[in-house]
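Dropping the sequence and predicted coords here.
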Amino acid sequence: MAATPDVTVSTEAAETTSPPQSVGDVSTTPRVLTPIQEQEASDVASATSQADSDGDSDGATVQDDVVNFHADSDMMVRVTHGGTVTQFMVVSSSVATASPVWRSMLYGNNARALTGKGLWIMNIDAEPKALSTLFNIIHYQFDKLPAELPLDDLFELTLLTYRYECTHLVYPWGHKWTVKFATYVGEEGHFENCHKAIWIAWELGETKLFRDMIDAMIISSKVDFSGNLVNASGKPLKDMVLPDGIFGLISAARTATIDKILAAIETSMTALTTGNRKPGVKYCKLGKNERECEAMLLGSAIPALISHGLYPVPAASAFLESIAQLQDRIYSVKYIAFHGPEWMPHMTHEHCSLGLRESVQKCLEEMPVPLKDHHVSHLEKQAAISGILADFGVPENRTRVFKSGNTMVKDTWIDRGAKKSGKRSSPAARSSQSARSGSTPTSAQSHHSSDDAETEIVSNGKTAKADKVVNTKRAGA
């Protein structure tokens, strides 16, 4: 049989390798589709048999079923994944039109097809479910597309759209499949999978998700005993599929932030142990019995910091754990309040501290997500290609009517969606604020912007209007 990399053409007669029943000469590019013909189950079986006889499976298990995407199919795609070969029947001209990479594989740089008659066979290493989604789009099988895709499935799909340069295929579904991840930064277990979300955001141009996940990876990554930067589950970042330059960006931002937090601890401890402090810096908030109060603060903080490996204060390069773990350790430091001989309930030192929590919060608020200009321009370009901004061309006016007592209330607001611009604090900083309020600190929480809205209250035939702010979360109600 004649062969090129990943593509072969059987030299057997077409009728022995159907479907299709008549392939014909494929030397033209792309060929004109023949009239759609009904196929018998035996035709599909014969194609499977012919492909198996070529002996290209390299010991992999070949599934019996052949998935046929069109009655006019003229090419078999043998997909190897995890030791299993899945076989798809597709229309070669449709595949070539959908992807310049596939077109080059089939017809070459000069758009010249391989000569000969028979069944074309393309061998691909890919995740079959993701490839099936692309083939359903290419062959207009839109009813077979999922309403939404889990993170793992969308990750595999975007690996293929990048590899075969066909991101444009998901245009009608780009926004639909990514909108559920607008608040992924606040979901349980996102630290373990944020590298997948980073890739999805990079390929589809989802800027907010990209920034949030870079943020999450910065504060959750740590160094293992081999010196490798790893994620929360211990997987090395160097082994992950990440955009160029992102590994170095994450490593540098992590080290710089840890250095700032540790420097804040060093400043407080030096001030109390040596008396070398900046003018006006006080740790006793009450202003009475200051020396005794500060001595109590220092005495209660030192054992806790020592137990956490934070005193003597280590160098940032020597701290192997994550920013999130460092934050948790500092937040666990408990102070013993000083009670003097003239103590009274309204003269308490319970609010005095070394300011370590405040220092962590400030460092996290100022922690940058240092994207370069080429990162931003790439995301903007991909967003236009993938269609994730397609629903935001014109803000949507939305209305909701509900009854409050004897009054009918009509809410009208402008839904600009999850991509409304505005000043954002880092997920880590929002976690810090959550911890201060007494809730269990998480390393990253979702952030919702607000939209201007107008409420029309209908009562006794009269209307009254009042301006208010409606969180975009209500837009989904």
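Alright, I've got the coordinates. Residues are numbered from 1 along each chain as shown.

only C-alpha atoms for contact and neighbour calcs from this point on.
Will do.

contacting residues for the spatially most central residue of the chain?
What sits nearest the mean C-alpha location of the chain, by C-alpha atoms, centre = their mean, is A197, with 1.7 Å. Going by C-alpha atoms under 8 Å, 6 or more residues apart in numbering, A197 touches 151, 155, 209-210, 213.

One more to weigh against that first structure:
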Amino acid sequence: MALSVPDQVTSINTTIHLDSSGDLRLQVGPEQQNYIVCSKTMERTSTVWKKMLSGGFAESKPMNTNTEWVVTLPEDMPKPMLIVLNIIHSRFSLVPEKLTVLELYHILVLTEKYDITEMTRPWARQWMSCVRNTNNPLLMWIAWGLGDATMFVVTADMLVMRCTVDTDGRLVTPKGWYLDDARFDALRPHDILDHIAALRLQLLTTILSPLDLLISVLKKAKYDCCSLCAMTMLGSLIISAAKAGLDPIPRSGSEFRGSVKELVEKLDGLSVTFPHKNKKTVDPLPTLRSLTQEAIKNKQQTVPAVYLNRLVKHSKKVGLLQ
């Protein structure tokens, strides 16, 4: 399922003047939205822009004073760029107080690219508060951009619990798009998706292990009264699992493409039948459920310590952590 990524600059052919004395024309995005800006303001704001505009590159000011200074930025998105340019040109009344998840993500992609994320400090908390409760997977990327360690961990844990995999083993988010979608390569540690995939697989296998052991024990029961009990329990367990969508019952995490959350719900719905209703037979399912919750509680830490340290340091720069 594709994730829609709208860009909200409506008048592509309109030139927007951010400085009445602007000496530089930026042409942003594939449609080349035009912005007239102050080159000195951009150079003072960002070392990346300073190097680009005065470092002798193709984007540097033309030697011919009769030639308009034009810099094309085809890979940048016009609407997020306009918000960034409004910030650096002190047009603060035009900086929105509320943003959608996608809008905030694309703004942070630009501020990270041009090394100016600190300039979002006056708005960072307000922006984050607007998206914090959306449960959108992109919150992990946004949290990385702003240094919100708590949100990063919460979202990463949510993805471990709720991501599924397709037939090629690619992680699919609860919203139906691929977690490794190339459009969202920015603003995330390069191997965090590997951590999430590995932990999901490990957790699924740990949860399924006691069930696999129970089935093995029931299959090996001796041929006496206990054998009848075992066969009845095993048969009812297999039928119950099939009704829950576990047919056949997976023996390891690699055999289950659903989410950890989905597996837990299916296992919680299992039941067994005992042939001797008056016999005090121990029901193994409460123990299985207890082991499941214990596995989730004691799972390996999703986010490596090195990432947490980076998040805390970044948060102090941006202002989320005082």
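Received it, and whenever you're ready, just let me know what you need. Treat the numbers as computed from the prediction; the structure is a model and nothing was measured.

The residue nearest to the centre of structure 1 corresponds to which position in structure 2?
In structure 2, the residue equivalent to A197 of structure 1 is L139, according to TM-score structural alignment.

Mind jotting down where the strands sit in the stretch 101-250 of structure 1?
In the stretch 101-250 of structure 1, the strands defined using DSSP state E, counting those that start in this stretch lie at 120-125, 222-223, 229-230.

which residue lines up with L171 of structure 2 in structure 1?
Correspondence of L171 of structure 2 to structure 1, assessed by TM-score structural alignment: L229.

any idea how far its match is from A384 of structure 1?
Plainly put, L229 of structure 1 is 33 Å away from A384 of structure 1 if you go by C-alpha to C-alpha, to the nearest Å.

ok, those two, which is more surrounded?
Neighbours were counted for L229 of structure 1 and for A384 using other C-alpha atoms under 10 Å; L229 has more, 21 against 15.

contacting residues around the closest residue to that one other than its chain neighbours?
Nearest residue to L229 of structure 1, sequence neighbours excluded (C-alpha to C-alpha, 6 or more residues apart in numbering): V223, at 4.5 Å. Each residue near V223 of structure 1 by C-alpha under 8 Å, 6+ apart is listed here: 229-230, 320-322.

repeat for L159 of structure 1
Taking C-alpha under 8 Å, 6+ apart as the definition, L159 of structure 1 has no contacts.

do the same with P174 of structure 2
Per C-alpha under 8 Å, 6+ apart, neighbours of P174 of structure 2: 162-164.

Would you tell me which helix is longest in structure 1?
helix 246-274 (DSSP state H).

Could you look over the strands of the stretch 101-250 of structure 1 and pick the most buried one?
Neighbour counts (mean count of other C-alpha atoms under 10 Å) averaged over each of these peak at strand 222-223, with a mean of 23.

how close does the match of A197 of structure 1 get to M233 of structure 2?
Taking C-alpha to C-alpha, one finds L139 of structure 2 at 45 Å from M233 of structure 2.

cool, and W69 of structure 2?
Separation of W69 of structure 2 from M233 of structure 2 (C-alpha to C-alpha): 80 Å.

now D283 of structure 2
Here D283 of structure 2 is placed at a distance of 10 Å from M233 of structure 2 (C-alpha to C-alpha).

Show me where the stretch 101-250 of structure 1 has its helices.
For the stretch 101-250 of structure 1, the helices defined by DSSP state H, counting those that start in this stretch cover 128-138, 151-163, 174-178, 190-204, 207-220, 246-274.

what's near enough to touch the match of L171 of structure 2?
The contact partners of L229 of structure 1, by C-alpha under 8 Å, 6+ apart, come to 221-223, 236-238, 251.

Among those residues, which one sits closest to H374 of structure 1?
Checking the contacts of L229 of structure 1 against H374 of structure 1 by C-alpha to C-alpha gives S251 as the nearest, at 18.9 Å.

what's the counterpart of that closest one in structure 2?
That one, S251 of structure 1, aligns with A197 by TM-score structural alignment.

Double-check that match against L159; I have them as touching.
No. Contact criterion C-alpha atoms under 8 Å: A197 of structure 2 and L159 do not qualify, at 9.1 Å.

of these two, who's got more company?
Neighbours per residue (other C-alpha under 10 Å) separate A197 of structure 2 from L159, with L159 holding more: 27 against 20.

Show me what the more buried one lines up with in structure 1.
Counting by TM-score structural alignment, L159 of structure 2 corresponds to M217 in structure 1.

and its match, how far is that from L151 of structure 1?
According to C-alpha to C-alpha, M217 of structure 1 stands 16 Å off from L151 of structure 1.

M213 of structure 1 now?
Distance, M213 of structure 1 to L151 of structure 1, using C-alpha to C-alpha: 13 Å.
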